[in-house]
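**Q** sequence? don't have it. structure:
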């Protein structure tokens, strides 16, 4: 235990003893903080950029943490890495500790109720995350005098508005980093191909990619080359799809509706259509592993003058993201 917080992992193992000894006797918040960011960014270079330090400094912090725990936490393969079992456990424990301390700081700060102002948040349609819903509830409890205005728009329009410094922050897709925008990955959505109940492929098993190549498509208006979902277009071209795009919309809900109506097959985030699959409104098509991951980022202009309400919102969002893994944010 540390400060009354339970160690939920490493039950009955030497691994638990090692991490408990480290947390109790030699707690180094800098190492744990760096490790949390590495795991959240899934990249040493991106972690270094977020922490405003050099990549060698991040690598050294990771090495010191691994040496202290006598466990390898991350298996590196060139620019990519995968956490070991010990790495996943350390991340969960560190997230719990950091989250509890962050909540404690907010609860003990009597000044939160005195902060007032307005926040303008821009977002793409259908952000589906139980963690996000709980975050908004917690934020309102902590800052009851802050007014929140949420506007739904396309990712390209979100980025344009943020570059013009007209909003506090945005939640949207951003394939190419902008020099003036801070960017944090908030959700990682796996896209797959689906058809609806009114489509001829609905309910058919043992299908292959070849069975889909001539099918017409329902698309997002943002999956044109160069736009935020253009990898979906690249995928269709690479696989040799010959069907035409018969319907499109910038709205995820409208694309989903058109797929259900049988206009064509189309791509949707897996976690958003779980209920549709269970209710047999939609049918999952090959490939089994899905197509690609699309990140929804928290974005804001680094040079925009922020008021106390803006700072409170962004600080709270970052604490929330440190507390929960990407999988947890999707409700997995």
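**A** Nice, I can see it. Keep in mind that what you see is a predicted model, and the values were worked out from it rather than measured.

**Q** for the rest of this, base every contact and every neighbour count on C-alpha atoms.
**A** Fine.

**Q** pull out the buried positions in stretch 290-301.
**A** 290, 291, 294, 295, 296, 297, 298, 299, 300, 301 (16 or more other CA atoms under 10 Å).

**Q** can you pull the contacts of the third one?
**A** By CA atoms under 8 Å, 6 or more residues apart in numbering, the residues touching residue 294 are 173, 188, 189, 190, 191, 229.

**Q** how far away from the center of its chain is stretch 207-215?
**A** In terms of CA atoms, centre = their mean, to the nearest Å, the centre of stretch 207-215 is found 30 Å from the chain centre.

**Q** can you pull out the helices in the stretch 101-250 of the chain?
**A** In the stretch 101-250 of the chain, the segments counted as helices under DSSP state H, counting those that start in this stretch are 130-142, 155-163, 230-239.

**Q** count the neighbours of residue 50 for me.
**A** 16 (other CA atoms under 10 Å).

**Q** what helix or strand is it located in?
**A** Per DSSP states H and E, residue 50 falls inside helix 44-51.

**Q** before we move on, what about residue 331?
**A** Applying DSSP H and E, one finds residue 331 in no helix or strand.

**Q** show me what contacts it?
**A** 129, 130, 131.

**Q** for comparison:
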């Protein structure tokens, strides 16, 4: 006699899970039927049967309303994981291990610039030239959400609070400087004292607060009494840089990312010049999730490469003294 959970595995029609996934992606029973070349009553019956199997409602719907329930959201995330595994099965049983193929879906925060990662990806491509990649650029929290829902096999982003269903590994550490642009009263001025920044107009990232991923920057602002008007908060580095350049105020940017702008005198660095605030950038993966062979291979090799290289060699700019993000 099979126990109830094992009976569920043997009795469920796995096509119901595929149909449910298409319903969610299309946000309509009719559209799902068109995609699967099935009539709408067949799709509706499949959803009802799946809800009976799961003993809960998965989608709340009416003529003008369509929304997944919390149970439906969890099931959809698991369905995406299962389909990624199934998609990778041909590669998994490939006789020649050197002929690894597959696709890796990644989600990056907007300002990821890491020579260590670039070298790793170049080497990985040489070893496995049949693996393909795509990357979506998102705000850090959206990167976390994409990994949680299995829309991305791995994410690279800033993170403050760690989600219990995800694994985090520090990819690199970056230092943030404060910058202004031509036209600002401090542009080109040498020997600026940090007290001169108090009261000046300011632009930054939405995570620049004491509970955010840029808490080190927020703690420094609080300590130094940067109490000027905040004229803009953004999730994208390019938008923060744009507002600094057009004269909205000064703000924080990763020093190594804007090195070209500094060299071209489009940005001018302000204090502190020693021990600037630093933040860690993480590789984020879903705990216990199995992706396709290419994705699993990439993550495993990247984590091994990180373990083999000291964090000091994955800190940018290189050779810049700092304290850890946790103690700033």
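**A** Arrived safely. In this text, all values refer to a predicted model and were calculated from it rather than measured experimentally.

**Q** which of the helices of the stretch 101-250 of structure 1 sits most buried?
**A** Neighbour counts (mean count of other CA atoms under 10 Å) averaged over each of the helices of the stretch 101-250 of structure 1 peak at helix 155-163, with a mean of 19.

**Q** what about that helix, how far off from structure 2?
**A** Once fitted to structure 2, helix 155-163 of structure 1 is off its aligned match by 1.3 Å on average (mean CA distance after the TM-score superposition for structure 1).

**Q** now do the end-to-end distance for stretch 265-282 of structure 1.
**A** Its first and final residues considered, stretch 265-282 of structure 1 spans 10 Å by CA to CA, to the nearest Å.

**Q** I should have written stretch 229-247 of structure 2 there, sorry.
**A** Start-to-end span of stretch 229-247 of structure 2 (CA to CA) is 14 Å.

**Q** residues in structure 1 matched by that stretch, start to end?
**A** Aligning stretch 229-247 of structure 2 against structure 1 (TM-score structural alignment) gives residues 244-262.

**Q** need the residues that contact stretch 24-41 of structure 1.
**A** Contacts to stretch 24-41 of structure 1, defined as CA under 8 Å, 6+ apart, come from residues 1-2, 44, 46-47, 50-51, 58, 61-62, 64-65, 91, 94-95, 184-185, 322, 325-326.

**Q** residue in structure 1 paired with residue 130 of structure 2?
**A** Residue 130 of structure 2 maps onto residue 145 in structure 1, by TM-score structural alignment.

**Q** would you map the strands across structure 2?
**A** Applying DSSP state E to structure 2 gives strands spanning 59-62, 65-68, 102-108, 131-137, 154-158, 166-180, 202-205, 230-234, 251-254, 268-270, 278-286, 315-316.

**Q** for the helix holding residue 50 of structure 1, which outside residues touch it?
**A** With contacts defined as CA under 8 Å, 6+ apart, helix 44-51 of structure 1 is touched by 34, 37, 38, 41, 54, 55, 57, 58, 59.

**Q** just how off-centre is it within its chain?
**A** 16 Å.

**Q** what do you get for stretch 121-133 of structure 2?
**A** 21 Å.

**Q** endpoints of that stretch, how far apart?
**A** Its start and end residues considered, stretch 121-133 of structure 2 measures 10 Å (CA to CA).

**Q** related to what we said a few turns ago, count of residues packed around the match of residue 130 of structure 2?
**A** Around residue 145 of structure 1 there are 16 residues (other CA under 10 Å).

**Q** was I right about it contacting residue 139?
**A** No - contact criterion CA atoms under 8 Å: residue 145 of structure 1 and residue 139 do not qualify, at 10.5 Å.

**Q** buried subset of the contacts of stretch 24-41 of structure 1?
**A** Using 16+ other CA under 10 Å, the buried ones in the contacts of stretch 24-41 of structure 1 are 44, 46-47, 50, 58, 61-62, 65, 91, 94-95, 184-185, 322, 325-326.

**Q** so for residue 48 of structure 2, which of the strands of structure 2 sits nearest?
**A** Comparing the strands of structure 2 against residue 48 of structure 2 with CA to CA, the closest turns out to be strand 59-62 (9.9 Å).

**Q** buried stuff in the closest one?
**A** Residues of strand 59-62 of structure 2 classed as buried: residue 59 (neighbour count, 16+ other CA under 10 Å).

**Q** packing partners of it?
**A** Under the contact definition 3 or more CA pairs under 8 Å, 6 or more residues apart in numbering; DSSP states H and E, strand 59-62 of structure 2 sits against strand 65-68.

**Q** got a list of what residue 210 of structure 2 touches?
**A** By CA under 8 Å, 6+ apart, the residues touching residue 210 of structure 2 are 216, 218, 219.

**Q** ditto for residue 90 of structure 1
**A** Applying CA under 8 Å, 6+ apart, we find residue 90 of structure 1 in contact with residue 19.

**Q** can I take it that it is in a helix?
**A** Yes - counting by DSSP: H, G, I helix; E, B strand; the rest coil, residue 90 of structure 1 falls inside a helix.

**Q** what residue in structure 2 is paired with it?
**A** Residue 90 of structure 1 maps onto nothing in structure 2, by TM-score structural alignment.

**Q** and what of residue 180 of structure 1?
**A** By TM-score structural alignment, residue 180 of structure 1 lines up with residue 165 in structure 2.

**Q** excluding its backbone neighbours, what's nearest its match?
**A** residue 287 (5.6 Å; CA to CA, 6 or more residues apart in numbering).

**Q** please name the nearest non-neighbouring residue to residue 59 of structure 1.
**A** Residue 59 of structure 1 sits nearest to residue 44 (CA to CA, 6+ apart), 7.1 Å away.
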